[in-house]
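> Predicted model and sequence below, questions to follow.
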Amino acid sequence: MGKPYKLNPERANKLLGFLELGMDINEACALAGIDKGTYFNWLKADKDFNLRAGQARAKMKAAYLANIIRAGRGNLRTDENGKTSGKPGDWKADAWLLEKHFPRDFGYLAKIQLDGEVKTTIELSNEELTERVKNLLKRKGKKLNG
């Protein structure tokens, strides 16, 4: 009798729950008691599991995005007596979203200038070198002797 199949509803739900929390695949697999390779095999072999894994990751993204949007908006309230409560919005949450969604317009652009000499070493076998020389000479219309 072969090894029992590791993908069962209990293990799948456990793993998907970890993914929905935002854990990376390595950690989620470790906590669910499977190898990362097993996870990727399941994705290929089981369309339903693949769909549910994608949904779990999408739910996690949606939840975190909603939190960031709430942070940007704040929750200031003024009651009938004019008393204000809650927190003001935080522009940094909105700025972060703009940076991530529109990096060309709002992202940080690092400008790097490299000065100096660039040296490149190419290692070729004798056969590869001979073949390249033959091709160069062929383009020039000459033959290699020997």
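Received the coordinates, thanks. Quick caveat, the model's predicted, so the values are computed rather than measured.

> contacts and neighbour counts: CA atoms only from here.
OK.

> the strands in this protein, which residues?
Counting by DSSP state E, the chain has strands at residues 77-78, 84-85.

> Show me what the first one is packed up against.
Think strand 77-78. strand 84-85 (3 or more Cα pairs under 8 Å, 6 or more residues apart in numbering; DSSP states H and E).

> Against which helices or strands is the strand it packs on packed?
Judged by 3+ Cα pairs under 8 Å, 6+ apart, strand 84-85 is in contact with strand 77-78.

> Work out which residue lies at the spatial centre of the chain.
Residue closest to the average C-alpha location in the chain (Cα atoms, centre = their mean): residue 24, at 9.8 Å.

> and the comparison structure, right after this:
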Amino acid sequence: MKLSKTSIMQLLGFLEHGMNITKSCKAAGICTKSYYLWLHQGEKDFENDVMSLKRELYEGVPLAIAGHLQRLQYLRKDGRRKDGCWKASATFLARSHPEIWGHHGRKP
């Protein structure tokens, strides 16, 4: 598959909704190997200040993932205030990013 604006937008949309890289690639019709090659080239394009679709992908992936995490964090906080239904978001955050949201040795 050739990289296009459409495939980038699809992939980033799946990532923003919390799908992992492998599943997002599959849903967008992108070979995972191609994804990593494009990401590597995008990083080089970023370092050399070259505008390209691969650079757009490289810059978009962290933003999409951050958008998903931001929504989960909001749900966790908002759920505590309203109906107490925040545990699923908190658990996902702790498991997906233990360095930030993990228990850090605290006992339950």
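Perfect, I can see it now. What you are looking at is a predicted structure, and each value in this text was computed from that prediction instead of being measured.

> Give me the TM-score for these two chains.
In this superposition the chains share a TM-score of 0.68, using TM-score structural alignment, normalised by the length of the second structure; 91 aligned residues with a Cα RMSD of 2.9 Å.

> quick one on the thing from earlier: give the equivalent position in the second structure for the residue nearest to the centre of the first structure.
In the second structure, residue 24 of the first structure lines up with residue 20, judged by TM-score structural alignment.

> gap between its match and residue 65 of the second structure?
If you measure residue 20 of the second structure against residue 65 of the second structure using Cα to Cα, to the nearest Å, the figure is 9 Å.

> Quick one: residues contacting residue 69 of the first structure.
93-94 (Cα atoms under 8 Å, 6 or more residues apart in numbering).

> Trace it over to the second structure, please.
Alignment note (TM-score structural alignment): residue 69 of the first structure maps to residue 77 of the second structure.

> same question, residue 42 of the first structure
Aligned by TM-score structural alignment, residue 42 of the first structure pairs with residue 38 of the second structure.

> Quickly note the distance from that match to residue 59 of the second structure.
For residue 38 of the second structure relative to residue 59 of the second structure (Cα to Cα), the value is 12 Å.

> cool, residue 85 of the second structure as well?
For residue 85 of the second structure, the distance to residue 59 of the second structure - Cα to Cα - is 33 Å.

> on that earlier part again, take the strands of the first structure and lay them out in a markdown table including distance to residue 106 of the first structure and mean neighbour count.
Shown next, in a markdown table, are the strands of the first structure (distance: least, Cα to Cα, whole Å; neighbours: other Cα atoms under 10 Å):
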| stretch | distance to residue 106 of the first structure | mean neighbour count |
| --- | --- | --- |
| strand 77-78 | 30 | 12 |
| strand 84-85 | 32 | 11 |
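
> export those strands to CSV and tack on distance to residue 129 of the first structure?
What follows is the strands of the first structure, written out as CSV (distance: least, Cα to Cα, whole Å):
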stretch, distance to residue 129 of the first structure
strand 77-78, 76
strand 84-85, 77
